[in-house]
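**Student:** sequence plus predicted model, see below.
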Amino acid sequence: MTELNNGFKKRVLRWKTVVLLLSIMSLILIACELCFGSVYYPVKDIIKVLMGENIDGVSYAVKNVRIPRMMGAVLSGFAFGIAGYVFQNLLHNPLASPDVIGISAGTSTAAVFMILVLNIRGGIVSLVAMAFGIITAILIYRLSIIKGHFTYGRMILIGIAVSALLRAVTSYLLSKAAEYDVGSTMQWLSGSLNGVQMKDIPALMVVVVILTLFLVSLTRHVEIIPLGDDFATTLGINIRLTYSIMIVAAVILISFATSVTGPIASVAFLSGPIASSLAGKGKESLIPAGLVGTVLTLGADLVAFHAFPVHYPVGVVTGLLGAPYMLYLLIRMNRRGIN
């Protein structure tokens, strides 16, 4: 019994340490995001602006460009990280990320249709994109049921197929759009923080905070689910209801974040596995996954802005990080299948 208590305390201490270190990294990257840009502003000037003081040149850049960009990176990265972790945890597969199985593609297609075809922008785009993300998730789930039997592997394969179909629709819409609209839309589709405005932040913040607190309240379920559906059922957990609620919450998170920043590639895909390896087994990694998503998004944005002669969208850098990891996963899964 003493060994079990000691093991539990060690896991809790490790979890708290990981959360603390990731929070510190996030704060450092936030400071860098506010200080560094086309022009460097000292930390003392940034603090003065945040405290309400007006400094010529600095105040406008910080309040209207850098703060919205930073907040967009923090909130969207956190949302992508948590949503990816929920999907991968529930479907028992590291490939089951929203940007792999078609949820992000559904959101993107809806947003592009609203922007290019209906010429609608603003909050309504977020709502429609969120609704279409949920519809896409339901469609993938329904197509995964054959003769009353559902499997996670079938859902992932169908999700990949639906994703390819939706991306084809998006490409068709882009090919028919006016030339002056294509550039900005393509930048958004790459996952970009350039167009984030302060008016986009409050709604995104409310959604992220409320749904994060809601998912944290289900921590007990999150910790039990990896042990298997049968074990969870014996403990009195309604698997179908719990999965449905958590997936809807994750879809809303991913849809809302995507409607603001575009589908930032691989953040949802990478955050869960990284967080789980850092936090260790036996303890849920929901909050660590969100913080990893924030760190990845902020770090990738700084690299995309400063490491190259051209300022690339943040999704280009995160996509480069995700591609090798996906190849590694496929090779590892293939070897396990052979053996």
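**Tutor:** The structure has been received and is ready for your questions.
**Student:** hey, let's count contacts and neighbours off CA atoms from now on
**Tutor:** Noted.
**Student:** name the nearest residue to residue 12, ignoring sequence neighbours.
**Tutor:** residue 283 (7.4 Å; C-alpha to C-alpha, 6 or more residues apart in numbering).
**Student:** count of neighbours near the one you found?
**Tutor:** Residue 283: 18 surrounding residues under other C-alpha atoms under 10 Å.
**Student:** was I right about it contacting residue 9?
**Tutor:** No. The pair residue 283 / residue 9 is not scored as a contact, 10.9 Å apart, by C-alpha atoms under 8 Å.
**Student:** and stretch 198-217, how far out from the chain middle?
**Tutor:** 13 Å (C-alpha atoms, centre = their mean, to the nearest Å).
**Student:** stretch 8-19 now?
**Tutor:** The answer for stretch 8-19 is 24 Å, by C-alpha atoms, centre = their mean.
**Student:** first vs last residue of stretch 179-199, how far apart are they?
**Tutor:** Length of stretch 179-199, first residue to last, C-alpha to C-alpha, to the nearest Å: 27 Å.
**Student:** can you list contacts of that stretch?
**Tutor:** Contact with stretch 179-199 is made by 64-65, 67-69, 72-73, 108, 112, 116, 174, 260-265, 313-316, as judged by C-alpha atoms under 8 Å, 6 or more residues apart in numbering.
**Student:** please repeat the previous calculation with a cut-off of 7 Å.
**Tutor:** Applying C-alpha atoms under 7 Å, 6 or more residues apart in numbering, the contact partners of stretch 179-199 are 68-69, 72-73, 174, 260-265, 313-316.
**Student:** before we move on, what about stretch 229-238?
**Tutor:** So stretch 229-238 is contacted by 224, 225, 239 (C-alpha under 7 Å, 6+ apart).
**Student:** same deal with stretch 121-133?
**Tutor:** Taking C-alpha under 7 Å, 6+ apart as the rule, stretch 121-133 contacts 103, 106, 107, 110, 111, 114, 115, 251, 252, 255, 256, 259.
**Student:** for comparison:
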Amino acid sequence: MKPGTGTGSHGGPGTSRGAAGRWGVDFGRSVLVLRLGPAVSVRAGVRTAATTAVLLLAAAAVGVVALGSGEFTATPAEVLRALTGEGPRAVRLVVVEWRLPRVLLALLAGAAMGLSGAIFQALTRNPLGSPDVLGFSTGAYTGVLVCVVFVGRGYPQTAAAALIGGLATAALVYLLSLRRGVQGFRLIIVGIAVSALLSSVNQWFIIKVDLQTAVSATIWGKGTLNGLGWPQVTPAAVAIGALCVAVLALGRKLQVLELGDDAAAAVGVAVDRTRLAYLALGVALIAAATAVAGPISFVALAAPQLAHRLARTAGTALAPSAAMGALLLMVSDHAAQRAFAPTQLPVGVVTVSIGGLYFVWLLARQARR
């Protein structure tokens, strides 16, 4: 990993001569280059990398506090010792076996939501473009409800059903928006309409099932991490990790798409194919998170915007958005467990309460523009 600093006048683009004697473009800011092989490298601004690291450390710190909180309390030092396999057996049992899976799932699901929100906000070029506003989260929930009613509940089944429901909803929204090219604002309006329709379908499913299933589906539909354990961690980590690698494999094409279809095509990007690839990955990410914790609202909406303001990037910041999503969901879940103790609220109740205010502010800000 090596930093490169810009020397263009007034922070603008210029040229600089590297150690190998080659001339290159200088974008006026420090850049970190991570070489993964002879032909593969990852570039990130120093501020972007620092923002991502700080957000991840903050999420980890909240996780340590959450691991030590509850009826059985433990100090941060005791939690860290338990995580390394040391300390009293009772502390290790509570911290590692009972509480750690929930913390890991909060971090994984939050990162998936933040990354998915960043993808859709870049594709629509609109801060309102997130999977919960576009209806993809609702569609994933519809798929899960169908699976619960007719097949049964288990992570492989619910994950597949959430993916199918999300992709079907995305295809419907995309086709209904496909008129003289896909426009971001039209995509959002159609997504809101489809989401309202699917919400009615979801309510119909809940009314038709037996009482016990209806209560369970209603609570889970608010978004909750209650009752989750180690059996859900491994498949969620594998699925979300693989999707993150797939997003990384596409390189910086998302930032190019933000410049507009004409500009992206001019530099050799296959616009329609690339957009569909990002659309599928974004839906898959939110489906994986929904299969774990239900349709948690507003994390995917707020995380990319907050990360963008902290990192001060020119376009979408994928890594900071994922880290911010992990932090937001971790903080929200800790608040949901402790704010009204001993009662544990679904984490979606907290994210809706906070995110609703942010959504109103964002709508007002967009209307002024």
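**Tutor:** Looks like it arrived, so ask away. None of the values given here were measured: they were computed from a predicted structure.
**Student:** from residue 97 of structure 1, how far out is the residue nearest the centre of structure 1?
**Tutor:** By C-alpha atoms, centre = their mean, structure 1 has its centre lying nearest to residue 80, at 1.0 Å. Note on residue 80 of structure 1: its distance to residue 97 of structure 1, by C-alpha to C-alpha, is 10 Å.
**Student:** shared neighbours of the two, anything?
**Tutor:** Joint contacts of residue 80 of structure 1 and residue 97 (C-alpha under 7 Å, 6+ apart) are residue 268.
**Student:** neighbours of residue 212 of structure 2, just the number please.
**Tutor:** Every residue meeting other C-alpha under 10 Å relative to residue 212 of structure 2 is counted, giving 9.
**Student:** structure 1: matching residues for the host helix or strand of it?
**Tutor:** Secondary structure from DSSP states H and E places residue 212 of structure 2 in helix 211-221. Per the alignment by TM-score structural alignment, helix 211-221 of structure 2 matches residues 179-189 in structure 1.
**Student:** how far apart are the matching stretch and its match in structure 2?
**Tutor:** With mean C-alpha distance after the TM-score superposition for structure 1, stretch 179-189 of structure 1 departs from structure 2 by a mean of 1.8 Å once superposed.
**Student:** drop anything exposed from the contacts of stretch 229-238 of structure 1.
**Tutor:** 224, 225 (16 or more other C-alpha atoms under 10 Å).
**Student:** list the ones among the contacts of stretch 229-238 of structure 1 that fall in helices.
**Tutor:** 224, 239 (DSSP state H).
**Student:** of all the contacts of stretch 229-238 of structure 1, which comes closest to residue 246 of structure 1?
**Tutor:** Residue 246 of structure 1 has its nearest neighbour among those in residue 239, at 10.5 Å by C-alpha to C-alpha.
**Student:** contacts only, for the closest one.
**Tutor:** Residue 239 of structure 1 neighbours (C-alpha under 7 Å, 6+ apart): 229, 233.
**Student:** can you pull out the helices in the stretch 151-300 of structure 1?
**Tutor:** Shown for the stretch 151-300 of structure 1, the helices assigned by DSSP state H, counting those that start in this stretch span residues 152-176, 179-189, 201-216, 219-224, 229-234, 239-261, 267-279, 286-306.
**Student:** residue 56 of structure 1 is nearest to which of the ones you listed?
**Tutor:** Of those, nearest to residue 56 of structure 1 by C-alpha to C-alpha is helix 286-306, at 23.6 Å.
**Student:** buried sites along the closest one?
**Tutor:** 286-305.
**Student:** how about residue 292 of structure 2, what's its partner in structure 1?
**Tutor:** Per TM-score structural alignment, residue 292 of structure 2 is aligned with residue 260.
**Student:** give me the neighbour count for its match.
**Tutor:** Residue 260 of structure 1, neighbours per other C-alpha under 10 Å, totals 26.
**Student:** quick check: it vs residue 213 of structure 1, distance?
**Tutor:** 21 Å.
**Student:** so how far is the helix or strand harbouring residue 105 of structure 2 off the chain centroid?
**Tutor:** Assignment of secondary structure by DSSP H and E places residue 105 of structure 2 within helix 100-124. Computed by C-alpha atoms, centre = their mean, the chain-centroid distance of helix 100-124 of structure 2 equals 2 Å.
**Student:** the helix or strand just after that helix vs structure 1, average distance?
**Tutor:** Later in the chain than helix 100-124 of structure 2, the nearest helix or strand by DSSP H and E is helix 131-134. Helix 131-134 of structure 2, aligned to structure 1 and superposed, deviates on average by 0.7 Å (mean C-alpha distance after the TM-score superposition for structure 1).
**Student:** what lies in contact with helix 131-134 of structure 2?
**Tutor:** When contacts are defined by C-alpha under 7 Å, 6+ apart, helix 131-134 of structure 2 is touched by residues 117, 120, 137, 138, 188, 191, 192, 195, 297, 300.
**Student:** how about a cut-off of 8 Å?
**Tutor:** 116-117, 120, 137-138, 173, 187-192, 194-195, 283, 286, 295, 297-298, 300-301.
**Student:** if I look at residue 205 of structure 2, how far off is residue 198 of structure 2?
**Tutor:** Distance from residue 205 of structure 2 to residue 198 of structure 2, by C-alpha to C-alpha: 11 Å.
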